[in-house]
Each structure stands twice: as C-alpha cells, then as structure tokens.
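S.K.: sequence unavailable; structure follows:
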C-alpha cells in the first residue's frame, strides 16, 4: 500500500511520485546559464556579443520550458496524470518532443529571423480531461506564459533601461520581442498550434475530424502563411504595432538582434 510519508518509499502527490515535479538538472543548468550570461553582459566581460547570444538563447529556452510546463501543469490539474509520468512536469526541454525540431529549429529561426517560433510539444491524453473548457485552458496556458513573459520584460525594460548598459537592455528587449511574436504565433487559429487547439473542442464532430487531419501539418501551414508577402506583412505589422503600443523600443530589440549574430561582426 503506498505511503505518502517522507522517508517511507517514494512520497506521492495526487498519486504521482514527488520526483516527477522536481525541476530537472537540464532546466536548472539553463537557468544558471541565463543568469550567468546576463551578468557577463551587464559587466561586459569577454566578448559581449557572445554574452548577449548566450543570454538571449538561454532565456528563450527557459521560456520554452515554462511554456510547455504550463500546458502540462494545467492538463495535470484537469485530470491527466500521464503528463507527470512522461516527465513533462520536470521542465526538462528534452522531454518536450524531438530535440532537433523542438529546440534546435526554433533557436535557428530566432537567430536568423528574429521570430519566436513555437517550439516543443507535450502530448496530452485528452480522453482523461472532461469538458471542453478544460481542453481550451490547457491549450491557452502556454501562450499565456509567453504573454506574461512579454509583460514582465517590457516592464523591466521601461523601469530600468539606461544608456550605461546598452547591450544588456538590448538583450532584454529582444527577448521581449521574441516573446511577443511567440504569443501571437501561438494564438493564431492554425491547426496543430495552441490557437487552433483552443477552438478545436468547440467544433462539430465533422470539423474536428478535418482539424485532426490538418493538425500534423500545422507548422508547414504556418510557414506558408508567413511566407506569403501579404499575410506575413499583416502579421509583422500587427507585431510591430503591438510592440509600439507596449512601449517596446524598436532600436533596442533591433540592436539585440544585431548583437546575437556574432558571426557577422
């Protein structure tokens, strides 16, 4: 018979070992790298372009982990205990699908295009979660994390930015811009993305079947939409307008994008 007292077997939380909730060493290493490179950037130690590169990329990966963790945590609270057994609640980015497609590809897109491309994915057993609203909340949890990140970074930038530490604040501004683009991309009603998954439970059975057929090709559809000059133009016009509305200064995040491309300087 399971015993949830510490020191007797593996302590349980809602029927799941507490170890399933502990942050992984990989995530803790990413946080340590984020803090360390942020400090190096602040004090301009060594090659500042490499410092900003490490600061932005590690910060982006930390946000990716928290985005997927939010999906998993809401799913767990809604009734799907399998997310804990799969390791999704340990914040380990290697658990969130394929390392190349879920981690490497978004980082490359960040470096080359300055776009916060949606990254990893958690597999949720939808049959264990009752009610359409809960399914929508599971899908909303990830983008909500990006929105929160955006707000926190913009507030920090507006309260603390000065000319004494331009590289550091350029990195913060670029991270805020990436979070903003990720928020909007994830909320697009594209099959397979969070925005599409939010509305999927409310579709008729016939439309749900069509949606499920299209979902595996969501990334390709997203790239196709952004590649279209008109649609891509609309999207980036919306991003830049919202950035201006939030008070995110374009010169700062443009400078940040220039800095992380260290191979060009």
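M.R.: Thanks, I have the structure now. For clarity, every value in this text was computed on a predicted model and none was experimentally measured.
S.K.: CA atoms for contacts and neighbours, from now on please.
M.R.: Fine.
S.K.: moving C-terminal of the host helix or strand of residue 141, what's the next helix or strand?
M.R.: Using DSSP states H and E, residue 141 sits in helix 132-160. Following helix 132-160 in sequence order, the next helix or strand is helix 166-187 (DSSP H and E).
S.K.: picking up where we left off before, what angle do the helix holding residue 141 and helix 166-187 make?
M.R.: Orientation check (axes from the mean of the first three to the mean of the last three Cα atoms, to 10 degrees): helix 132-160 against helix 166-187 gives 160 degrees.
S.K.: pull out the buried residues from helix 132-160.
M.R.: 134-147, 149-151, 153-155, 157 (16 or more other Cα atoms under 10 Å).
S.K.: what packs against it?
M.R.: Applying 3 or more Cα pairs under 8 Å, 6 or more residues apart in numbering; DSSP states H and E, we find helix 132-160 packed against helix 48-78, helix 166-187, helix 194-199.
S.K.: contact partners for residue 245?
M.R.: By Cα atoms under 8 Å, 6 or more residues apart in numbering, the contact list for residue 245 is empty.
S.K.: just say helix, strand or coil for it.
M.R.: The three-state label given to residue 245 by DSSP: H, G, I helix; E, B strand; the rest coil is helix.
S.K.: comparing the helices and strands packed on helix 132-160, which comes out most buried?
M.R.: helix 166-187 (a mean of 25; mean count of other Cα atoms under 10 Å).
S.K.: quick one: it to helix 48-78, angle?
M.R.: 40 degrees.
S.K.: which strands or helices does helix 166-187 pack on?
M.R.: For helix 166-187, the elements it packs on are helix 25-43, helix 48-78, helix 132-160, helix 194-199, helix 229-246, helix 250-260, judged by 3+ Cα pairs under 8 Å, 6+ apart.
S.K.: mind checking which of those is nearest residue 209?
M.R.: Proximity to residue 209, assessed across these by Cα to Cα, is greatest for helix 194-199 (12.8 Å).
S.K.: next SSE downstream of that closest one?
M.R.: Heading C-terminal from helix 194-199 (DSSP H and E), you reach helix 205-214.
S.K.: can you pull the buried residues of that next one?
M.R.: Result for helix 205-214 [16+ other Cα under 10 Å]: buried residues residue 211.
S.K.: ok, then the element right after that helix?
M.R.: The helix or strand immediately downstream of helix 205-214 is helix 218-227, counting by DSSP H and E.
S.K.: another one to put next to it:
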C-alpha cells in the first residue's frame, strides 16, 4: 500500500491510499477517515459506496461527513466505484452509465468485463481484509451506506451478507435494477441475459426473502430527476411492508440527486449508524 494523501480534519486524519488489487487485477485507490478516537484503539467503521461516475474522492470532499464521524468516533471507508487503468475495458460507446466509474458492485461473468469487474468481491472480501491488517477498525462493528448506484450496492451487499453489518442506509438508491434502464444495461452486460442471475443484485428481490432484518434508513429527494425512471423507492417500500422489514424511507421535499442533498442529511445517517454500532 502506498499513502498518496493525508489531511488533518476535525482532529482525525483523512487518508488516501493506492494498492494493487488481486481481485480486480489493477491498481486501486481508496480513502479512509480515521477519527481522533482511533488514536486510542479500534473504532467502528462505515463503508460508503459512491454512485455513477464517482471515484473515492467525491464523498470525501463533498459530503462533509468527517465532522460527524469525529463526533461519533466512526471510521469511514470510501472505495472507488470500478476498476481502472490500462487494459481495463470501458463502455464501448464511452457512455457514463457503464464501465469505468460504474462497476455496480457485482462480479461480472461476461467477457470482457469478468477479468476486472469484480467490485462485489473487492468490497465484501479484499478491501475489508486489507483494512483489518492495516488500520484500527473493528470488523465486529461495521455498517454500510451509499448513494444512487452505491445505494444499490449498500443495500444488496447488506442483504446478501447476514451477520456482517449492524445497519444499512442509502441516499437515492437504485432500488430495483431489474426494472430500470441503468440496471438493465449494467446487469445485462456484466451478468448476461439470464435475468434470474440479476435478482441476486436487486434489493427488492433480495428483501423479499431476507434472512436478517437490519435497521435500514433511506432518504430520497422528491425533486430528483431520476426518481421515476431509475430509482423507484416505492417498490422497495412495498416489499418492506409485505415482509415486515424495518425500513425507514423518508421522502425529502425539494431535494435533488446531488451531493447538496447528501450533505444535508449525512449527519443524521451517521448518527443512525452510531446508534447501532
């Protein structure tokens, strides 16, 4: 691992690292905020998964989360959203909703994506093992959150890994990739034509057969221009109601899809996770 950035922030340290990923077959960057409490021992950790076109830096520089992480003594880990580098394939039409910056937190099975696009294994297995070995984070106290594509990633990863996380939250998540253009494109290209395999990465499909009912908080702006076509939180609410899942879905009047929205409520999300960590 090579440290490529360090800044003092609210008494803690905002760090950025580069490392060689065996899972993804390329160099990867990630950011981690260690609160002041990490100087005294292990702290709980919140994983943040960002959305389409983002890197590990968007959340770090725009959300203002460090203030709240320092108050509650929680580390925040922000991985990149896809593999990158020479030889990593991109969308053949250079579209922004697939390929680089759009890994969708799945393990691709289709060529040429399958060689590098294994973001699920990276987030679930490789990165946590690296962090456990290098940083004072408590793997018994983990939570996960994210935005848009990353909200989809946070929800699906939490639902697919019972016992791993204490809580899950999301901003403007893609709630059902099976039923939106972004999801149909990404899952179709990464996983192939068999829609049954897509269901393993669809929050609504997973929640319908959930093994563990984690506390879940979702915020969605009602002025989000992707709300009706891509995000569809009402589908997630319907499933939660049908199975008695403890989902708190909050529609926030006037808010859009931007980091201004995330910055407005990230303090409440971190407090939510702190209450369970």
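M.R.: Alright, I've got the coordinates. Everything numeric here is computed off the predicted structure, so don't read it as measured data.
S.K.: TM between them?
M.R.: After superposition, the two chains reach a TM-score of 0.34 (TM-score structural alignment, normalised by the length of structure 1), with 147 aligned residues with a Cα RMSD of 5.6 Å.
S.K.: can you add distance to residue 219 of structure 1 and give the helices and strands packed on helix 166-187 of structure 1 back as a markdown table?
M.R.: Formatted as a markdown table, those follow (distance: least, Cα to Cα, whole Å):
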| stretch | distance to residue 219 of structure 1 |
| --- | --- |
| helix 25-43 | 25 |
| helix 48-78 | 17 |
| helix 132-160 | 16 |
| helix 194-199 | 12 |
| helix 229-246 | 15 |
| helix 250-260 | 24 |
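S.K.: ok, which of the ones you listed comes nearest residue 16 of structure 1?
M.R.: Closest among those, using Cα to Cα: helix 48-78, at 10.5 Å.
S.K.: buried sites along the helix or strand following the closest one?
M.R.: Following helix 48-78 of structure 1 in sequence order, the next helix or strand is helix 82-85 (DSSP H and E). Residues of helix 82-85 of structure 1 classed as buried by neighbour count (16+ other Cα under 10 Å): 82-84.
S.K.: tell me which other helices or strands helix 82-85 of structure 1 touches.
M.R.: Applying 3+ Cα pairs under 8 Å, 6+ apart, we find helix 82-85 of structure 1 packed against helix 48-78.
S.K.: distance check, residue 107 of structure 1 against residue 218 of structure 1.
M.R.: Residue 107 of structure 1 sits at a distance of 19 Å from residue 218 of structure 1 (criterion: Cα to Cα, to the nearest Å).
S.K.: okay, the two: which has more neighbours?
M.R.: Each of residue 107 of structure 1 and residue 218 has its neighbours counted (other Cα atoms under 10 Å); residue 107 has more, 23 against 18.
S.K.: mind checking the SS state of the more buried one?
M.R.: helix.
S.K.: which ones are touching it?
M.R.: Applying Cα under 8 Å, 6+ apart, the residues contacting residue 107 of structure 1 are residue 57.
S.K.: ok, residue 269 of structure 2 next?
M.R.: By Cα under 8 Å, 6+ apart, the neighbours of residue 269 of structure 2 are 169, 217.
S.K.: mind checking how far it is from residue 187 of structure 2?
M.R.: 28 Å.
S.K.: then residue 266 of structure 2?
M.R.: For residue 266 of structure 2, the distance to residue 187 of structure 2 - Cα to Cα - is 29 Å.
S.K.: comparing those two, which residue is more hemmed in?
M.R.: Here residue 266 of structure 2 and residue 187 are compared on neighbour count by other Cα under 10 Å; more neighbours surround residue 187, at 28 against 21.
S.K.: ok so the more buried one is a helix residue?
M.R.: Yes: assessed by three-state DSSP, residue 187 of structure 2 belongs to a helix.
S.K.: quick one: it and residue 196 touch, right?
M.R.: No: counting by Cα atoms under 8 Å, residue 187 of structure 2 does not reach residue 196; the two are 10.8 Å apart.
S.K.: residue 27 of structure 1 is in contact with residue 63, isn't it?
M.R.: No: contact criterion Cα under 8 Å: residue 27 of structure 1 and residue 63 do not qualify, at 10.5 Å.
S.K.: tell me which element residue 139 of structure 2 falls in.
M.R.: Take DSSP H and E as the rule and residue 139 of structure 2 turns out to sit in strand 137-146.
S.K.: next: residue 237 of structure 2.
M.R.: helix 233-243.
S.K.: what residues of that helix count as buried?
M.R.: Under the neighbour-count criterion of 16+ other Cα under 10 Å, helix 233-243 of structure 2 has 233, 236-237, 239-240 buried.
S.K.: switch those residues over to CSV; also include distance to residue 78 of structure 2.
M.R.: Below are the buried residues of helix 233-243 of structure 2 laid out as CSV (distance: Cα to Cα, whole Å):
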residue, distance to residue 78 of structure 2
233, 24
236, 25
237, 27
239, 29
240, 27
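S.K.: could you give the angle of the longest helix along structure 2 to strand 137-146?
M.R.: Of all segments of type helix in structure 2, defined using DSSP state H, the longest is helix 259-276. Going by the same axes, to 10 degrees, helix 259-276 of structure 2 is angled at 140 degrees with respect to strand 137-146.
S.K.: so which bits of helix 259-276 of structure 2 are buried?
M.R.: 259, 261-262, 265-267, 269-274.
S.K.: any idea how far residue 37 of structure 1 is from residue 59 of structure 1?
M.R.: Distance, residue 37 of structure 1 to residue 59 of structure 1, using Cα to Cα: 10 Å.
S.K.: which ones are touching residue 248 of structure 2?
M.R.: Residue 248 of structure 2 neighbours (Cα under 8 Å, 6+ apart): 216-218.
S.K.: what about it, is that helix, strand or coil?
M.R.: Residue 248 of structure 2 falls in the strand class when you classify it by three-state DSSP.
S.K.: which residue ranges of structure 2 form helices?
M.R.: Ranges of helices within structure 2 are 57-62, 66-72, 119-121, 127-134, 149-160, 181-191, 195-198, 203-207, 233-243, 259-276, based on DSSP H.
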